[in-house]
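Participant: Fold the following.
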Amino acid sequence: MEKQTNRYRITQTGNILYIVDSKRPSAGCIMAEMREYWQGLRRNGSVPLRADVSADAISRVLDYAFLVERLAPGMARFRLVGQHLVDLMGMELRGMPLCSLINRVSRKRVSEVTETVFRAPQIAEMQLSSQSVPGSSGIRGNMLLLPLKSDLDDVTRALGCLVSQGTVGVRPQRFDLDGTKFTPVIPGGEILQPSFPADPDPP
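Facilitator: This next block holds a predicted model:
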């Protein structure tokens, strides 16, 4: 069953009702707005400071935004998380690893991609998908990671966003990595490619 109101689309799958804001910005608009905001924080082309990030400045896309901190090579954890990510997982994510959003088979590759954001530094965009589970026909998503400097002037933070399309079924909803795109911080700069493992992580 599906019912459309002026703003919200109500979909029923079995005994579960899903209410979707039909006027939310598109995935492309959300990611473009986040990139533009990050670019506006830069000083003389440098990587922006985490301290300069303001939730009020990205209020229109705040539900899809998050901040992560690099703890060790290949390991980043959530510091702040928007409501869209909480809804996907059905739990609070602050303090949890970024890879908690990812299925085991893709976690190593996502860790490698995330590490390049801090090491290069560079911008990374990931194309994600989730296989069909009870109550869902499968969803697709896009994740954007934008490097930030800490108060110590090292690149150990990242501003990100995740936007998904499709009906979320049983939570938590985790994703596989389908593709990546990298953009250098300095136009024309060299891209640091991740060293993906030859074989996926064991189940």
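Participant: Only C-alpha atoms from now on, for both contacts and neighbour counts.
Facilitator: Noted.
Participant: Can you show me the strands along this structure?
Facilitator: For the chain, strands defined by DSSP state E occupy the ranges 2-4, 8-13, 16-21, 65-72, 75-81, 122-130, 139-148, 157-165, 176-184.
Participant: how about Arg79, what does it touch?
Facilitator: 66-69, 94-95 (Cα atoms under 8 Å, 6 or more residues apart in numbering).
Participant: can I get the strands of the chain in TSV with distance to Arg107?
Facilitator: Below are those laid out as TSV (distance: least, Cα to Cα, whole Å):
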stretch	distance to Arg107
strand 2-4	35
strand 8-13	30
strand 16-21	28
strand 65-72	15
strand 75-81	10
strand 122-130	12
strand 139-148	14
strand 157-165	16
strand 176-184	8
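Participant: how about these, which one is nearest Ala51?
Facilitator: Closest approach to Ala51 among the strands of the chain (Cα to Cα): strand 139-148, 9.1 Å.
Participant: That closest one versus strand 65-72: what angle between them?
Facilitator: 60 degrees (axes from the mean of the first three to the mean of the last three Cα atoms, to 10 degrees).
Participant: Could you also give me the structure for this next sequence, so I can compare it with the first?
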Amino acid sequence: MADPGTPEEKVTANMMHAHARTLVSYWDSRRRTDAVPARADIAAADLRDLLGNLFMLQRHDPSHHVFRLAGTRLCDLHQRELREQNFLSFWRGYDREYMKLLLESVLANAAPGRGYATAETINGDRLDIEMVFTPLASKAGSVDRILGLYQPLQSPDRFHHRPIIRHVLTRILPPVSKLWTLPVTPPPEFPDAANDQ
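Facilitator: Sure thing, here's the model as predicted:
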């Protein structure tokens, strides 16, 4: 394994799946200036190739981010309907707390975040997952929804219809909040030094 500090590892760690890039670009294109897109600004037809892996969460409180919609591939991987289920039920222990903080951070900063996990089936098969979380505003204007992508990084065909029962978080990339800069203040002007000669 390469040293995590080597440039090769950093480049690999920050790469996004093509579907993840598509979702983030689409989300950014639907924004109005600095505002978060509204749920009404999102058209499913625009994301046709991603629909099976897309989901929408609604925040009820910090511990409950409930599936409003879940793509067919996502439901098939878990062998159950996910609508009205708490997304945080995928996670246990510290992973649940970290994921809760990531979702809350995405909403508070009104910026996308990402997570990486290993999903495990009932018989121990594993699959790497990339997740993207983009915030959306409700009709009332509050930022309380997340349009997300659950993207397997390998083919799940080998699972042979065995459900995913466990997720282990491997990495989170929280949103980058807006950078606030102080105004540039010119240096104070001092009178020329007195000539003591």
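Participant: Fetch the TM-score of the aligned pair.
Facilitator: Taking TM-score structural alignment, normalised by the length of the second structure as the basis, the two superposed chains have a TM-score of 0.74; 162 aligned residues with a Cα RMSD of 2.1 Å.
Participant: which residue lines up with Gly113 of the second structure in the first structure?
Facilitator: Residue correspondence to the first structure (TM-score structural alignment): Gly113 of the second structure is matched to Ala124.
Participant: Leaving out sequence neighbours, find the closest residue to its match.
Facilitator: Phe182 (4.7 Å; Cα to Cα, 6 or more residues apart in numbering).
Participant: Give me the aligned partner of that neighbour over in the second structure.
Facilitator: In the second structure, Phe182 of the first structure lands on Pro174 (TM-score structural alignment).
Participant: now swap in Arg43 of the first structure and tell me
Facilitator: Residue pairing (TM-score structural alignment): Arg43 of the first structure is matched to Arg32 of the second structure.
Participant: what's the burial count for that match?
Facilitator: Arg32 of the second structure has 11 neighbours, counted by other Cα atoms under 10 Å.
Participant: what does Pro163 of the second structure give?
Facilitator: Applying other Cα under 10 Å, we find 19 residues neighbouring Pro163 of the second structure.
Participant: ditto for the one 10 residues further on
Facilitator: Neighbours of Leu173 of the second structure under the rule other Cα under 10 Å: 13.
Participant: try Leu162 of the first structure
Facilitator: When neighbours are counted by other Cα under 10 Å, Leu162 of the first structure registers 23.
Participant: From Arg60 of the first structure, how far off is it?
Facilitator: Separation of Leu162 of the first structure from Arg60 of the first structure (Cα to Cα, to the nearest Å): 14 Å.
Participant: Can you check which residues contact both of those two?
Facilitator: Shared contacts of Leu162 of the first structure and Arg60 (Cα under 8 Å, 6+ apart): none.
Participant: Counterpart of Leu74 of the second structure over in the first structure?
Facilitator: Under the alignment (TM-score structural alignment), Leu74 of the second structure pairs with Leu85 in the first structure.
Participant: how close does the closest residue to its match other than its chain neighbours sit to Ala120 of the first structure?
Facilitator: Among residues not flanking Leu85 of the first structure along the chain, Tyr64 sits closest, at 6.7 Å (Cα to Cα, 6+ apart). Separation of Tyr64 of the first structure from Ala120 of the first structure (Cα to Cα) stands at 25 Å.
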